[in-house]
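[1] Give me a 3D structure for the following:
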Amino acid sequence: MNWVDLSWFFQPWFFQHMAVLPVLLPALTAVALLLLGDHGGDSHGGHGHHKLLWARRIGMASAALGLFLAVFLVMRAAQGELITYRLGDWPAPFGIILLVDRLGAMMLLLSACVALPVLWYATGGWDAHGRYFHALFQFQLMGLNGAFVTGDLFNLFVFFEVLLIASYVLMVHGQGAERFRVGLHYVVLNLAASALFLIGLALIYAKTGTLNMADLALRVPAVAAPDAAVLQVAAMLLLVVFGFKAALMPLAMWLPATYAASSPPVAALFAIMTKVGVYAIVRVHGVVFGDSGGASAFAVAPILLPLALATSVLAVLGALAAKTLARLVAWLTVVSVGTVLAGLGLYGSAAWGAAFYYMLNSTLVIAALFLLAELVAAQRGDADGQLVPAAPVAQPTLLGLMMLLAAASAAGLPPLPGFIGKLMLLEAASSHAWAPLVWTVLLLVGFFTLLGLARAGSILFWHVRQDLPANVSAGGSPKLVRATCSLLGASVLLSLAAAPIQRYTQAAAVQLSDRAAYAAAVLGAFGEPGSQPTTRPYLEPSQPVPLQEVKQ
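    As a prediction, this is how the structure comes out:
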């Protein structure tokens, strides 16, 4: 092969393999990092330091390549193509199917946009505080990416477990009594949620004979009572599981303590983890058990919307009562989840598209705030991140401006993307029966978010103690500052490119309702994309498939 000729890169057979690369790349990188060996937490000379340098180079190169792959997949998905990949060449629904659509590609890109700056930040010293940080980071990315591209529920469970196992160790990275205490709660609660997940999957498989999501979208409407009641119970169990992962009230009380106790780069990476639960709710309860689910349709809308609004209200009250900046940001993570789920609870492509746009910005801003919280805390001496007057920080102008930008976007002030996302949500809710309540909650939550961050900023930067000596630190490392600014810059880009991104998120929402297209791509003859489905060609979303015809 002529190595100068790169035309092979643009061949259709190569494109087909692109769907598996976001999973393979971090997996192979993690294995390579394990083979490299552990630096033993030694960042000061010696053989361990040499290993750490190579681990940083390999991890950063892999994260950068992952970002390139995500951009490429978004460009392909933007054309409306459903990219499928059959592991082992087994046809669906019997084999493992990976699927990349507009929403999946967008989530891959969001994950990569968070991962690269966070890993860059961690190379400033946090990765030397524990063992195998870079390998665990890559396994976490493998689980995240796998959850966003899997085409069946069982492998969604598998990738959930991969990212959770990695998160268990990352959560206690750097050690400390507080991290071990909340880490134990985190592990126990997630194991209980995983058990419920398996029970729900068993009930679904018992009544439909499949866990492939495209296949379920066809089979679930054909299940009649009384079996449909079993599917509704399974849907409720899965809502509990996904609600716990997404931090939906009253299942979110574990999150603030867990995220606040984690090391800053780990907490920033965890900002994307709650979105995995949101993503699963969209896939399962929005599509499979949505309004086209026939007798098995699970009426999640009357439950999801009030729970989402309650989540935002309770979380913003928690943010106002927070005594540390990290805890405040952790509560804002729950606030953002409630706002996104409120958009999903409104149903309809307009509301879903608005929720997707808002989710992009809130994830980037929350990740940046976790890193910024550590930058500020490191310059306040013994006060650390506590919201009490202390000695002035060494970089008040730089950190203050970064805090102002993040606060304005999180609260939804114009012309930042937080404002655009909330405006889209308010417009989508205008014709809904709950419109007055939705408008009231979203606007008040935005106001109290701004109030909480303004209170924190005034204490951190203005209410300084003159009786304490000024901080003689030279300020945060340029690497740490640039990594944090890159997340804030990505958020600003959402505002500068608001129109095309909005069109993309709206198209992603519309695509989710096209069950016929998913059936054709996933269940088509020989599993080839674009072929006719083996069940029934091009069904309308509201047209159920007779179960006997599905079995054929």
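[2] switch to C-alpha atoms for all contacts and neighbour counts from now on
    Will do.
[3] Once you drop chain neighbours, what's closest to Ala406?
    Spatial nearest neighbour of Ala406, excluding adjacent residues (CA to CA, 6 or more residues apart in numbering): Val365 at 6.0 Å.
[4] Tell me how many other residues crowd that neighbour.
    Val365 has 29 neighbouring residues, counting by other CA atoms under 10 Å.
[5] one more to put side by side:
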Amino acid sequence: MNWLDHLPILPVVLPLLAGVALLVLRNRSLAVQRGVSLVAALALIPLAIALVQTAAEGTQLVYALGNWVAPYGIVLVVDRLAAWMLLTTSLLAVFALLYAIRGSDTQGRHFHVLFQLQLFGLNGAFLTGDLFNLFVFFEILLLASYGLLLHGGGRLRVKAGLHFVVINLVGSTLFLFAVGTLYGVAGTLNMADLAVKLAATPPDNLALVQSAGLLLFAVFALKAALLPLYLWLPAAYAHTSAPVAALFAIMTKVGAYSILRVYSLMFGDAAGPVANLLDPWLAPLALATLTLGMLGAVASTTLRQQAAYLVVASIGSLLLAFGLGSRDAIAAGLYYLPHSVFAAAALFLLADSIGRARGDFADRFESGPAMPGARVLGGLFFVVAVAIAGLPPLSGFLGKFMLLKAALDSPLLPWVWSIVLVTGLLSMIALARSGSLLFYRTHSPHDAASLTPPTTAALAPVGGLLLLVAGLVIWAGPLSDYAHATATQLLQPQQYIEAVLGTAPRPPEGRAPARGTPVGSPLLGSDPSAASGGMPLLAGTVP
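    Here you go, the predicted structure:
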């Protein structure tokens, strides 16, 4: 065994160790803390690329912590979907951090510690194969997000943070209720094992399982900001600092990921009496979320508020693709997901630079002074607007085209086409109005010295995110193929189940194997020397 066998756990361990190291270095210079944080964030990118390359071959890596075979021990699972989410998160994190180290990280204490713990929670949520540990990683990333949201203080930020905390604490409580119910019925929380046992749910327990499944959906919908549970998001995202808002662009996607993972695995076509639990709910709610999110964007009074509502609209588009449920629709959503993350993050960062360049007028939609560097800011705003509105030639257009094409066989075809096209028009109107008010309806400033011109350090992360959006177009063919392969893998959950559970023998009377006892199975191998002294090891791969 070599260190490559431990690759699946490195995206979880690395930010955790970086966060601990930053706590130890809290009294050192800010330059040292920034360097450690940036190196840790950059190191996640090659790790994620390596996992994507492995997953692209169809391999599902199962990593058993403590050498405990599933379902008795904790496992991390790397498949195409998990690797895709890891890569998106790692790329976003680097550019958000590059923007933060130009000064935003000095507004409060422990920014870099919280940033790394946020990545720890995000990566863990994408990799865990256990429902309870999904809850644990949710709590880790939410605790870190509370601190990041309030970083720098201020009345509006504290008010929005209070709403964010209270609503998410309610969601966490409901999560525990759902998890407890499923454990009481099935006796396990390993998601692969749950998929097997829920498919054989007896009639007496059917109502309990369905109630727990819908309760889980409510929790994930809250995290994803799905209607009617999105009201916490606009204020929270609009009033926090720019790099935090940019990082939060992936937060709603954690809820969307959880919906896709849990309901394709545990409540999919092969789930017997609990199959297709979300079919009546997900697509209609996604259409409503898309509509109201875009109306909020049209009615917004500041650019950051508009960006927040556009995040709500993007989650509507994403969950609409997942809600249609076909291979092509899910693939369209997976291709659209990184586009929506990078474009929204770029708009949050750009809105901050625009607000600084307008002085006291900030990013409010009202006639203000002509900005220094208006040509550069205006050019970047135009590209971001094209990306978010879904206009050619950028990846937003390709994602929506794939979604509309996938809807041709859906009974919701008239609703999907009409709402997606109308909201696309509304996004163009909203962003055109914003650009006109910010860049054209201007007057000569009374005190030009009070206006802060944009710097290269501030605009470079925006440009980097837009290059990622362009990369989604340049490599649209292979990325689309990867998305379709991921959708195929998700719609065949038996592969995931076999990768996690294998053919490991069950101990008598449902008891777990003794600690440290080698278990002979295709997952761990029958050779006791394969164990590494109780350390985590690669449980196995299934093509």
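[6] Tell me how they score on TM after superposing.
    Here the TM-score for the pair of chains, by TM-score structural alignment, normalised by the length of the second structure, is 0.92; 512 aligned residues with a CA RMSD of 1.8 Å.
[7] how far away is the residue nearest to Ala406 of the first structure from Ser491 of the first structure?
    Val365 of the first structure sits 7 Å away from Ser491 of the first structure, going by CA to CA, to the nearest Å.
[8] do Ala261 of the first structure as well
    From Ala261 of the first structure to Ser491 of the first structure the distance is 25 Å (CA to CA).
[9] Just tell me the aligned range of stretch 505-523 of the first structure in the second structure.
    Alignment of stretch 505-523 of the first structure against the second structure: residues 483-501, by TM-score structural alignment.
[10] residues making contact with the matching stretch?
    Identification of contacts with stretch 483-501 of the second structure by CA atoms under 8 Å, 6 or more residues apart in numbering yields 60-62, 69-71, 75, 77, 80-81, 192-193, 195-196, 261, 264-265, 268, 327-328, 330-332, 334-335, 523, 540-542.
[11] Which ones among those residues map onto strands?
    Gln60, Leu61, Val62, Val75, Val77, Gly540, Thr541, Val542 (DSSP state E).
[12] dump the residue contacts of the aligned partner of Ser336 of the first structure in the second structure.
    Under the alignment by TM-score structural alignment, Ser336 of the first structure pairs with Ser314 in the second structure. Under the criterion of CA under 8 Å, 6+ apart, the contact list for Ser314 of the second structure reads Leu290, Ser340.
[13] OK, contacts around the residue of the first structure positioned farthest from its centre?
    Note on the first structure: the largest C-alpha distance from the chain mean falls to Asp467, namely 43.9 Å (CA atoms, centre = their mean). By CA under 8 Å, 6+ apart, Asp467 of the first structure lies in contact with nothing.
[14] ok, now Gly355 of the second structure?
    Counting by CA under 8 Å, 6+ apart, the residues that Gly355 of the second structure touches are Phe361, Ala362, Asp363, Arg364.
[15] got it, and Ala214 of the first structure?
    Under the criterion of CA under 8 Å, 6+ apart, the neighbours of Ala214 of the first structure are Gly151, Asp152, Arg515, Tyr518, Ala519, Val522, Leu523.
[16] Which residue ranges of the stretch 201-350 of the second structure form helices?
    Using DSSP state H, counting those that start in this stretch, the helices of the stretch 201-350 of the second structure run over residues 203-224, 233-239, 242-247, 251-265, 282-299, 303-324, 327-357.
[17] which two from the ones in strands among the contacts of stretch 483-501 of the second structure end up farthest apart in space?
    Greatest spatial distance in those: Val75 and Val542, 14.6 Å, computed using CA to CA.
[18] Okay then, goodbye and thanks.
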